[in-house]
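Asker: attaching a predicted model along with its sequence, questions to come.
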Amino acid sequence: MGRIPQAFRKVAAQSPVSTLLKAKTSSVLQEEKAPPLVPHLQRKKNFSQKKPFAKNDSAAKTTVPSFFFESANLSDAKSLFNSFISSTTDAPSEPSFYNSILQSFSSVSSVQDSIFFLNHMVKQHPPFCPNRFTYHTLLKQACSSADEQSLSGVHNVLNLMTNSGFPPNQVSTDVAARALCECGREEDAVELVKELSTKNSLPDTYTYNFMVRHLVKKRSVSSANSFINDMKDFGINPDLVTYTIMIDNVCNTKNLREAMRLLRVLSEKGFKPDCYVYNTIMKGYAHLSQGGDVLGVYKRMLDEEVVPDHITYNTLIFGLSKSGRVKDAKKFLQVMTEKGHTPDAITYTSLMNGMCREGDALGALALLGEMERKGCSPNSCTYNTLLLGLCKGRQLNEGVKLYEMMKKCDIKLETGSYGTLLRALCRQGRVAEAYEVFDYAIESKSIPDIAAYSTLESTLKWLKKAREQGLVV
């Protein structure tokens, strides 16, 4: 629904036209099964330079929206505007006021009706001179129109802009590209950006990188590469941000070979990869448990004289621990401290996880004590990682002690640690304690009730079968 400026309220209250605001019949919208999908109008930053109101300017209050257009009927909107103009002797002169009226109507009307309404406003109130923001309102509406299957409506608005003395510029390109992408029309956005580029409305770096980011996220890397190659014809080349976006995406899809290729291209183009780029690639290798490659990226980072940050060391320790290179991870814990970076809960938890994987759960428990002595507070993930490791490492008594500590601190159990603790207790015939753990999981809302019940049920079934086979007492 479109908001109506405050100045309309008095007129609407005195005029029968106000009843039209609540009319649901519309020649434009044949059916109204649900509220319009466009957002309610909010005061937004003007694309052109905004002229601030003076503190004593009463017109400032008139631009604040107060209620909604509920009818998309063009005649209703014209009548209401006419009533406002005829009954107001001191109508605001600022274009922003009339732009807000147009925005209100455009949020519920068709593009063509919005253009008609704009023409009517100018005709009925000549002091109103549309500016670039006025036409950008129409441009955004045309791009966001859900019933548009082509760019004809967008072209109509662009032609109107040119004929009115406001040919498209970089801001116009940005408005159109973002509006089209927001409603899933990426192909149209690419087509329009290239078309506007031929008419000297080249996208700036922000719009260009927005398109690249949106294409790799919503479409594919190949579509982004095609866009990048096409824009080279207009003299627009990828920058450091562009390559970072691409590297981040291919790392998330575990295509590390492509990430390293892009890293080489980045260097060949004269760009120096920053810490974020290296951290992103290291993270990709870390999740694949490729500790050697993580270390290789780190060494290359040093060779390029890029200074590692806190995230670098956390990623390095995580990757080495996950790939079974705990000794190397411990060395970098020391290096991290020497370089002035304080290990945090993520650092210690990553190392504990690696130690537990190697069967050194007691060593991980000792690391917990060291962590606390150094003033670093464990988090829920730390406790659950350690509890899981102790139970799997057949250190149940220590695990139960840790569990009791977690209860006192109201720390919730995670699904993995909960199930492992239940099975470890039942394996030793400590069924009553297993039920108590189940009760705590339910009361603390650690995991969904169904998951808690099913885990307990399957564990008890296993226990019964194991007893029948003489595997447990």
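Answerer: Looks like it came in fine.
Asker: please make it C-alpha for all contacts and neighbour counts, starting now.
Answerer: Fine.
Asker: count the neighbours of the nearest residue to Asp309 once chain neighbours are set aside for me.
Answerer: Nearest residue to Asp309, sequence neighbours excluded (Cα to Cα, 6 or more residues apart in numbering): Cys275, at 7.2 Å. The local packing of Cys275 (other Cα atoms under 10 Å) involves 15 other residues.
Asker: quick one: Cys275 and Val306 touch, right?
Answerer: Yes - look at Cys275 against Val306 with Cα atoms under 8 Å: they come within range, at 6.4 Å.
Asker: please point out which parts of whichever strand or helix holds Ala13 sit buried.
Answerer: Counting by DSSP states H and E, the element that carries Ala13 is helix 7-14. The neighbour-count check on helix 7-14 (16 or more other Cα atoms under 10 Å) flags Ala7, Phe8, Arg9, Val11, Ala12 as buried.
Asker: could I get the residues you listed as JSON lines with distance to Glu268?
Answerer: Shown next, in JSON lines, are these (distance: Cα to Cα, whole Å):
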{"residue": "Ala7", "distance to Glu268": "60"}
{"residue": "Phe8", "distance to Glu268": "61"}
{"residue": "Arg9", "distance to Glu268": "63"}
{"residue": "Val11", "distance to Glu268": "66"}
{"residue": "Ala12", "distance to Glu268": "65"}
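Asker: what's the closest of those residues to Lys61?
Answerer: Nearest to Lys61 among the buried residues of helix 7-14: Ala7, at 8.4 Å, using Cα to Cα.
Asker: residues touching the spatially closest residue to the closest one that is not a sequence neighbour, list them.
Answerer: Of all residues not flanking Ala7 in the chain, Thr62 sits nearest, at 5.3 Å (Cα to Cα, 6+ apart). By Cα atoms under 8 Å, 6 or more residues apart in numbering, the contact list for Thr62 reads Pro5, Gln6, Ala7, Pro92, Phe97.
Asker: which stretches in the stretch 51-200 of the chain count as helices?
Answerer: Along the stretch 51-200 of the chain, the stretches classed as helices by DSSP state H, counting those that start in this stretch are 59-62, 74-87, 95-106, 111-124, 132-144, 152-163, 170-182, 186-197.
Asker: this is the other structure I want to compare:
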Amino acid sequence: MGYTIFLQQPTSNAHCLHGFHSCSDHLYLNYSSSCHLSFRLSSFPSKSCLRCDYVIGFQKNGFLLQCRQQHTSAYIDTDDVANENDCNLERAAIRPYQKLKETQIDSQRHSNSSLLCMDGPFVKNNEESNNKILCNFCKNGKLIEASNLLDVMARSSQIPDFSSCISITRGLIKIDQIEKASKVLWIMVMSGGVPDIITYNMLIGGLCKKGQLKSAIELLDNMGLSGCPPDMITYNTIIRCMSDHRQIDHAVEFWKDQLRNGCPPYVITYTMLIELFCKNHGATRAMEVLDDLVIEGCYPDIVTYNSLINTTCKLRNYKDAALVISDLLSRGLEPDAITYNTLLFYLCGSGNWVEVDEILSIMNRTSYPPTIISYNILIKSLCKYGHLDQAVDFLDQMISLGCSPDIVTYNTLFGALCREGMTDEALDILHALVDIGCSPVLITYNIITHGLVKKGDMEKAKGLFGEMIGCGIGPDEITYSTLITGFCRKDRVEEAIEMLREMGRSSHKTRVGTYTIVIQAMCRTKKVDAAIEILDMMILSRCKPDKSIYTALIRGVAAAGMIDEAAEIRKILSKQKVLREE
């Protein structure tokens, strides 16, 4: 069956995609009952290739064929029947199109050539070949090339490999190409793929990070339609983003809407929401929102209230904390160990000892007596405020109540004792730790070593160093630096150098400050040659000397009676802009 074609103005688009390319001097129409039309047209150079999308619409006596790209259409009249092999009809059909094309080709050629250059050879490949190329792009980390290939496959109605789509989407998100990642995921979904929850959450997180909250919510709304419903992390990400953009009231309404749409009442989600609301509007309004959420099926538990107590205490708003506790009790809940320890932590930190005593008294009357965590909070705060006697009293109390102190307890106590210069008492307790089954750790020895060095008792510090090695605990950079500083202060430079060399042998990095202390000690004791040796050691270890080291060397050289040499060294260093000219 043959057809006559007349050009008409563009009509509305229908969802049917076809294309044409150059291969002859004619326009060939192939018609079948399934309404598929294919074209071949050649009035362009042989190396160019123009893609065009067509739309087919039915009219009374024929079909309306529209080219989206060129904004033209052709009416195919089924009443004008002739021999389907009639070349005159074919030429008659192509002539008006070619004439119109000549007026448009100059403006379109560049964009069409760019599109086809981007497609490259992929447009001629079948689905299987393109998917193999896609997998190779993914394997080699060529994310942009892979996303471009996906565009070609989508235009050719080819189904991409879904695992590759997931890899491309995640990779693009990681390099902050959120728009490209969204497009890849959309192609996957429209091709029938179902992305996993991790990929969706990564993309929503990326959108929120970019501040594209509306797009994130739209993506969340579409997740269920694609077969992957949102989870707790999805909702948490969006709610936190709303809070960051000062939309916490909107976040509350958003969560209510989700609950009404069948979202599970995730405890962590509404706990986070109430906590953020409390930070923005205070505990009174937060309790009102909490009541509203109960109506929607979100019932607060002790975790929710502990979070609110932590928030209010962190803001030092103890009245609001009391309000939260009151609401907690009104719902028939009971404070637990976390509740009491949270209160102790903030009350002790601000030195509210009267309130601390009240909390301890309440704890002793409940099923949640003070634990080792409670006592560690107390002892640390008392030591911080200089109440060492009370800290020791609490240590004795916890032992008498059968609550054994741990190494954290003792390290806190050692720090306080050493600050007060009570290093002998600290050593006595240290030596008793083994008998009570509490082994000291590296930080324990460092705390006491620092106390001994500060006090100037280098013999005991050196002996403690040996004990530590004997217990199988290796010293670290802090241990060595502390001892080196102590030896230098006492002008025991030979021992300091030996410790420095041992530090180098054990592959510990030596700080510039440590070298500076040793070199200054050498120069102070007029051992300039040894100081230069240490400087060489420093440079070999790729540690750059600073101004204080060179200044110490110059003074040491001058103090050794070599005034002219010291002046010459200063002149050279000033010329090299290491030191300022005087």
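Answerer: On my side now, so go ahead. No experiment lies behind these values; they were computed from the predicted model shown.
Asker: circling back to that earlier point, how close does the residue nearest to Ala7 of the first structure get to Phe69 of the first structure?
Answerer: Noted for Thr62 of the first structure: a distance of 16 Å to Phe69 of the first structure, by Cα to Cα, to the nearest Å.
Asker: Phe128 of the first structure too?
Answerer: 21 Å.
Asker: the two: which is more packed in?
Answerer: More crowded of Phe128 of the first structure and Phe69, by other Cα under 10 Å: Phe69, with 24 against 18.
Asker: contacts only, for the nearest residue to the more buried one once chain neighbours are set aside.
Answerer: In this structure, Phe69 of the first structure finds its nearest non-sequential neighbour in Gly2, 4.7 Å apart by Cα to Cα, 6+ apart. By Cα under 8 Å, 6+ apart, the contact set of Gly2 of the first structure is His40, Leu41, Phe67, Phe68, Phe69, Glu70, Gln103, Ser104, Phe105, Ser106, Ser107, Val108.
Asker: how does it look with 6 Å?
Answerer: Neighbour list for Gly2 of the first structure: Phe68, Phe69, Ser104, Phe105, Ser107 [criterion: Cα atoms under 6 Å, 6 or more residues apart in numbering].
Asker: make a PyMOL selection of the buried ones in the residues you listed.
Answerer: Filtering these down to the buried ones (16+ other Cα under 10 Å) takes a single PyMOL command:
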select buried, resi 68+69+104+105+107
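Asker: spatially, which two of the contacts of Gly2 of the first structure are the most separated?
Answerer: Those two in those that are separated most widely, counting by Cα to Cα, are Phe68 and Ser107, at 10.1 Å.
Asker: need the counterpart of Leu360 of the second structure in the first structure.
Answerer: Using TM-score structural alignment, the partner of Leu360 of the second structure in the first structure is Leu266.
Asker: host element of that match?
Answerer: helix 256-268.
Asker: also Ile4 of the first structure?
Answerer: Per DSSP H and E: strand 2-5 holds Ile4 of the first structure.
Asker: map Lys407 of the first structure onto the second structure.
Answerer: Checking TM-score structural alignment: Lys407 of the first structure goes with Gly504.
Asker: count the neighbours of its match for me.
Answerer: When neighbours are defined as other Cα under 10 Å, Gly504 of the second structure has 14 of them.
Asker: isn't there a strand covering it?
Answerer: No - remark: Gly504 of the second structure does not belong to a strand; assigned using DSSP: H, G, I helix; E, B strand; the rest coil, it is helix.
Asker: what about the nearest residue to Leu347 of the second structure once chain neighbours are set aside, distance to Lys547 of the second structure?
Answerer: Spatially, and ignoring its direct neighbours in sequence, Leu347 of the second structure is nearest to Val356 (6.2 Å; Cα to Cα, 6+ apart). Note on Val356 of the second structure: its distance to Lys547 of the second structure, by Cα to Cα, is 51 Å.
Asker: compare these two (neighbour count), which wins?
Answerer: Val356 (19 against 12).
Asker: now the strands for the stretch 301-450 of the first structure?
Answerer: Listed in chain order, the stretch 301-450 of the first structure contains no strands at all (DSSP state E, counting those that start in this stretch).
Asker: now the helices: where do they sit in it?
Answerer: 310-322, 326-338, 345-357, 361-373, 380-392, 396-408, 415-427, 431-443, 449-468.
Asker: mind putting those in a markdown table, distance to Thr207 of the first structure included?
Answerer: What follows is the helices of the stretch 301-450 of the first structure, written out as a markdown table (distance: least, Cα to Cα, whole Å):
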| stretch | distance to Thr207 of the first structure |
| --- | --- |
| helix 310-322 | 29 |
| helix 326-338 | 38 |
| helix 345-357 | 36 |
| helix 361-373 | 46 |
| helix 380-392 | 39 |
| helix 396-408 | 49 |
| helix 415-427 | 43 |
| helix 431-443 | 49 |
| helix 449-468 | 46 |
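Asker: looking at those helices, which is nearest to Tyr298 of the first structure?
Answerer: Across the helices of the stretch 301-450 of the first structure, Tyr298 of the first structure has its closest neighbour in helix 310-322 (7.8 Å, Cα to Cα).
Asker: mean shift of the closest one relative to the second structure?
Answerer: Following the fit onto the second structure, the mean deviation recorded for helix 310-322 of the first structure is 2.6 Å by mean Cα distance after the TM-score superposition for the first structure.
Asker: which residues touch that helix?
Answerer: So helix 310-322 of the first structure is contacted by Asn279, Lys283, Ala286, Ser289, Gly291, Ala329, His341, Thr347, Ser350, Leu351, Gly354 (Cα under 6 Å, 6+ apart).
Asker: the first one maps to what in the second structure?
Answerer: Pointing back at Asn279 of the first structure there. Per TM-score structural alignment, Asn279 of the first structure is aligned with Asn376.
Asker: ok, that match - contacts?
Answerer: For Asn376 of the second structure, the contact set (Cα under 6 Å, 6+ apart) comprises Thr409.
Asker: now the helix or strand containing it: buried residues?
Answerer: Assessed by DSSP H and E, Asn376 of the second structure sits inside helix 372-384. Residues of helix 372-384 of the second structure classed as buried: Ile373, Ser374, Tyr375, Asn376, Ile377, Leu378, Ile379, Lys380, Ser381, Leu382, Cys383, Lys384 (neighbour count, 16+ other Cα under 10 Å).
Asker: and what of stretch 425-433 of the first structure?
Answerer: When burial is assessed from 16+ other Cα under 10 Å, stretch 425-433 of the first structure yields the following buried residues: Leu425, Cys426, Arg427, Val431.
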